[in-house]
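Participant: sequence plus the predicted model coming up.
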Amino acid sequence: MGVEAEDFSVKVIRTETVAPNQPWHDHWLPFTNLDLLVPPFDVGSVFCYKKSHESTDVTTMVDALKASLSQALTLFYPLAGEIVRNCAGEPEIHCNNKGVDFIVAAAEVKLHELNFHNPDVSFEGKMVPKRSHGVLAIQVTTLKCGGMVIACMFDHRVTDGYSANMFVSSWANMTRSQPPSFLPSFRRSVLNARHPTIYAPSTANMFLSLSNLPSLQTDKKCESNDLDQDFNISRMYYMEGDQLKRLQLLASENGCQSSKLESFTSFLWRITAKFMEDSGHVDHICNIAVAVDGRRRLSEGEGVEKENIMDAHFGNVLSIPFGRIQSKDLKDMPLSSVANKVHKFLKSAANKEHFLDLIDWVEDQRPKPLMSRPFAGTEKAVSIMVSSGQQFSIMDKMDFGWGKLVFGSCYVPMTRRDCYVMTMASPVKDDDWVVYMHLPRKHLNYVETHASHLFKPLTTAYLKL
């Protein structure tokens, strides 16, 4: 499958700061109301490439990446800034052109030797940079086989997955002397609240003000759970298309077909409840949340121009509807019944009015910091965030000029204590999925033991590396 962590070393050759080649005037860019819903998390992206068939040497390739990065940062200039607090205490971006850390390293390992099933072994502290300051850090690591790994670490408050994809694909295009794939928009007014604000009670129930948490957490009934959240690890799996179709069939009933994402989320939710019950956490709530992108929803009925503006919007345009059920009630529920509940809470957020309500609700809470209710730690619960990466279609977009991307994935630092799962398209089989999971070790071991027919360890053999 791969070598162990101690079997290869990574040497940092140099660390530089890359700034926009045409600096913008120093200014402050406020967060939108939807940005303000995102906690100060880091999230990474990893892109793997085989040895180039061209005769280009490594130094030339790295120099090309550095030069095009400077050009890309001219368009995506907030990534070269820093997050500061304004006079109201809210975070915003100081667009000061300080640049991003650009690390060049060499690893004593070949691409086919990397352990993709346990990415913490291959990437944590080795090929994925730590973001020490600023908004973005990038590391380019050359491999013994002539391959390369490009890894980015973003401050999630500035960019969601869609926006990160905008940046990296544009950077790749510019490295090939092609036009950027996107011209980003930072027009904050497109996400302004309505006056007067108006929102449904269900919207107000999705998030909590952090200022309310101390009193809640002092209640012994709301003590945090003992699931060893400090020891979350990451693992990657592939799911075969035939198994996904069977799962979808089990999750559908009465002629109403559940989507693959709804079916997967339902299965994950229920097996989490079984894990809770079997591990003795019988009095816990199981929360499952699914990230919903609002770009197309917010432009519904407003014409092509608004669609184009929202497609180009750089930042966070997400809602995270969720379901919550006691583990004892969930563990034996038919999968179709679970899927109905997932469909119901997703449907509540997959519309324009929901996002307008959410923007308005945040406006009435400012400047209080906010957090998604399931992840606020106010009850004995396990809470998992599910995100879908299928829509990004990165395999054909991340070509820097020396070959197509052979594998790409998100990466969550080990220091993050939240539970996160992302589904992605397989790079080798159209109907398969690759699934990234960041969960407690015991939880993952339980999934592997009880659902090995679905979650198969991601190997270099499967990836044809």
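Facilitator: In hand now; what should we look at?
Participant: okay, CA-based contacts and neighbour counts for the rest of this
Facilitator: Fine.
Participant: give me the buried positions along stretch 11-25.
Facilitator: Buried positions in stretch 11-25, judged by neighbour count with 16 or more other Cα atoms under 10 Å: 12, 18-20, 23.
Participant: how deep is residue 121 tucked in, by neighbour count?
Facilitator: 20 (other Cα atoms under 10 Å).
Participant: who are the packing partners of the helix or strand encompassing it?
Facilitator: Using DSSP states H and E, residue 121 sits within helix 119-122. Where contact means 3 or more Cα pairs under 8 Å, 6 or more residues apart in numbering; DSSP states H and E, helix 119-122 is packed against strand 232-239.
Participant: so what does whatever helix or strand comes next after the strand it packs on touch, helix or strand wise?
Facilitator: Sequence order places helix 241-251 as the next helix or strand after strand 232-239, per DSSP H and E. Applying 3+ Cα pairs under 8 Å, 6+ apart, we find helix 241-251 packed against helix 260-278, helix 335-349.
Participant: need the residues that contact the last one.
Facilitator: What it means is helix 335-349. The contact list for helix 335-349 (Cα atoms under 8 Å, 6 or more residues apart in numbering) reads 250-253, 258, 262-263, 265-267, 270, 290, 292, 319-323, 330, 354-355.
Participant: list buried residues within those.
Facilitator: 250-252, 258, 262-263, 265-267, 270, 290, 292, 319-323, 330, 354-355.
Participant: one more to weigh against that first structure:
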Amino acid sequence: MAPIVLRNTYTIVPAEPTWTGPYPLAERDQVGTITHVPTVYFYDKPSESFQGNVVETLKNSLSRALFYFYPMAGRLRWLPRGRLELNCNAEGVTFIEAESEAELSDFNDFCPTPEYEKLIPQVNYKNPIETIPLFLAQVTKFKCGGLSLSVKVSHAVVDGQSALHFMREWGRIACGQPLETVPFLDRRVLWADEPLPPFESPPNFDHEEFERPPFLIGKTDNVEERKKKTVVAMLKLSKSQVEKLRSRANASKYADPARGFTRYETVSGHVWRCACKARGHSPEQPASVGISVDIRNRMQPPLPRGYFGNATFDVVAASTSGELISNELGFAAGKISKAIKNVTHEYVMVGIQHLKIQEDLSKFQDIHALGSTEGPFYGNPNLGLVSWLTLPMYGLDFGWGKEVYVGPGTHDLDGDSLLLRDQNEDGSLILATCLQVPHMEAFKKYFYEDI
């Protein structure tokens, strides 16, 4: 792969003065993944109708977008007890201009590889958090005239839905269009400052996401597992394969006849079972899968349109490898479905209240696990499987045409997986998964043979 040369690095600030001051975060913003999440867009050579300069177009429109989404131009800072606060100080975001002798075709299947890493802005978490931009972008021009646009977005500030809201509006501004949805910036709707009102029937507080995940039997930590080399695969399921899995799951005694299992529940159950097989667990081995649930429409009332922040809630489905493998697919799908159904308004508020009373939130934050042998949730015998199925990922146009591919950046945590729609084929899905090297080939085998 041809080297990538960094030409310029810019700091982009809001185009006009914005509100400045401390911006309290909701509890959900401060736990889980508070590092940056990478996404990469690839574009063909800009169409002839585009007369502008790619870099200047991106920089100018980004500056204007930050006026509306000004929290993105701020910085995090630590508070006592492992808490975080957002300082809206308009210090700006990082924009990098790069070029390469590589061709777009060199990235063929767009599977995240070490080469990808060079397309993505790097963040050094050893630096004080107050100095780290919340949003970084890198445009890389290829020899063929094509280009990539990669972004890294702080998950402490936004979830996937809000990050893509920002990207869509950035694109609209670049094309000279008005905002489609003004961001709703007030996060107090997800605070739990006051004691919760009494519930008619208190929700079952089964918040396994706050507990330590299971380790391999005989182990007291996951030190050895986290040291093992991993590999990433992008595995496609055709529409017919997805429907075949759903039909099998919905024909089981575990399915709700009135509703049936969703694509996500079905495919996640399939992935969970295949991972247990590929990892060679003993039947009594506990195994969990972490699930991220969008709560925007689960709250009472629903969150305002354009809510800009973290509006997902993590839940856990738990079982043993023996149960998962010996039972039919519907058993695994049912475990996942039940965990998702638990996420009601009351369940979320009790979970937020639980975080509120914690003496220290550090143990719930992934940034403290970087380079260490503790946490996060992923790693044998567990999985994290995030759905991008409903995210408005595709069709991002800055004036030179829509992307030819968009997908996740690199990820190297064992069990870290994403499920996304295939943008080229209606109904097909793509599983982006990371497993230990010795387990990947077996996983691929079961993934397709067990359909």
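Facilitator: Received the coordinates, thanks. This one's a predicted model, so the numbers in the text were calculated from it and none came from an experiment.
Participant: fetch the TM-score of the aligned pair.
Facilitator: TM-score for the superposed chains, counting by TM-score structural alignment, normalised by the length of the second structure: 0.86, backed by 427 aligned residues with a Cα RMSD of 2.9 Å.
Participant: as JSON lines, the helices and strands packed on helix 241-251 of the first structure with distance to residue 170 of the first structure would be great.
Facilitator: Listed next are those as JSON lines, based on distance: least, Cα to Cα, whole Å:
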{"stretch": "helix 260-278", "distance to residue 170 of the first structure": "28"}
{"stretch": "helix 335-349", "distance to residue 170 of the first structure": "30"}
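Participant: to residue 33 of the first structure, which of those lies closest?
Facilitator: For those, proximity to residue 33 of the first structure was assessed by Cα to Cα; helix 335-349 is nearest, at 16.3 Å.
Participant: what comes up buried for that closest one?
Facilitator: Neighbour counts over helix 335-349 of the first structure (16+ other Cα under 10 Å) mark 335-343, 345-346, 349 as buried.
Participant: average distance between the following helix or strand past the helix holding residue 121 of the first structure and the second structure?
Facilitator: Heading C-terminal from helix 119-122 of the first structure, the first helix or strand you meet, by DSSP H and E, is strand 136-142. Once fitted to the second structure, strand 136-142 of the first structure is off its aligned match by 0.8 Å on average (mean Cα distance after the TM-score superposition for the first structure).
Participant: how many other residues sit next to residue 78 of the second structure?
Facilitator: Other residues lying near residue 78 of the second structure total 13 when counted by other Cα under 10 Å.
Participant: and it, which of the three is it?
Facilitator: strand (DSSP: H, G, I helix; E, B strand; the rest coil).
Participant: separation between it and residue 97 of the second structure?
Facilitator: Distance, residue 78 of the second structure to residue 97 of the second structure, using Cα to Cα, to the nearest Å: 31 Å.
Participant: that older thread, can you convert the buried residues of stretch 11-25 of the first structure into a markdown table and add a column each for secondary structure and distance to residue 50 of the first structure?
Facilitator: Below are the buried residues of stretch 11-25 of the first structure laid out as a markdown table (DSSP: H, G, I helix; E, B strand; the rest coil; distance: Cα to Cα, whole Å):
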| residue | secondary structure | distance to residue 50 of the first structure |
| --- | --- | --- |
| 12 | strand | 20 |
| 18 | strand | 25 |
| 19 | coil | 28 |
| 20 | coil | 29 |
| 23 | coil | 34 |
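Participant: ok, of those residues, which one's closest to residue 418 of the first structure?
Facilitator: Set against residue 418 of the first structure, the nearest of the buried residues of stretch 11-25 of the first structure by Cα to Cα is residue 12 (29.5 Å).
Participant: surely the closest one touches residue 126?
Facilitator: No. Using Cα atoms under 8 Å, residue 12 of the first structure makes no contact with residue 126, being 9.2 Å away.
Participant: buried ones in stretch 20-29 of the second structure?
Facilitator: Neighbour-count burial for stretch 20-29 of the second structure, counted by 16+ other Cα under 10 Å, picks out 23-29.
Participant: enumerate every residue touching residue 162 of the second structure.
Facilitator: If you count contacts by Cα under 8 Å, 6+ apart, residue 162 of the second structure has them with 306-310.
Participant: list the buried residues for stretch 69-79 of the second structure?
Facilitator: Neighbour-count burial for stretch 69-79 of the second structure, counted by 16+ other Cα under 10 Å, picks out 69-77.
Participant: what does stretch 75-91 of the second structure give?
Facilitator: 75-77, 82-91.
Participant: mind listing residues that contact that stretch?
Facilitator: 13-14, 18-25, 30, 70-71, 73-74, 129-134, 359-362.
Participant: ends of that stretch, how far apart?
Facilitator: End-to-end distance for stretch 75-91 of the second structure, by Cα to Cα: 7 Å.
Participant: now that stretch: how far from the chain's centre is it?
Facilitator: With Cα atoms, centre = their mean, to the nearest Å as the basis, stretch 75-91 of the second structure stands 22 Å off its chain's centre.
Participant: can you check stretch 162-172 of the first structure too?
Facilitator: So, by Cα atoms, centre = their mean, the centroid of stretch 162-172 of the first structure is 14 Å from its chain's centroid.
Participant: try stretch 122-131 of the first structure
Facilitator: 16 Å.
Participant: how about stretch 203-213 of the first structure?
Facilitator: On Cα atoms, centre = their mean, the centre of stretch 203-213 of the first structure falls 22 Å from that of its chain.
Participant: closest one of the buried residues of stretch 20-29 of the second structure to residue 158 of the second structure?
Facilitator: residue 29 (7.5 Å).
Participant: tell me the contacts of the closest residue to that closest one other than its chain neighbours?
Facilitator: What sits nearest to residue 29 of the second structure in space, not counting adjacent residues and going by Cα to Cα, 6 or more residues apart in numbering, is residue 156, at 4.9 Å. By Cα under 8 Å, 6+ apart, the contact set of residue 156 of the second structure is 29-31, 33-35, 310.
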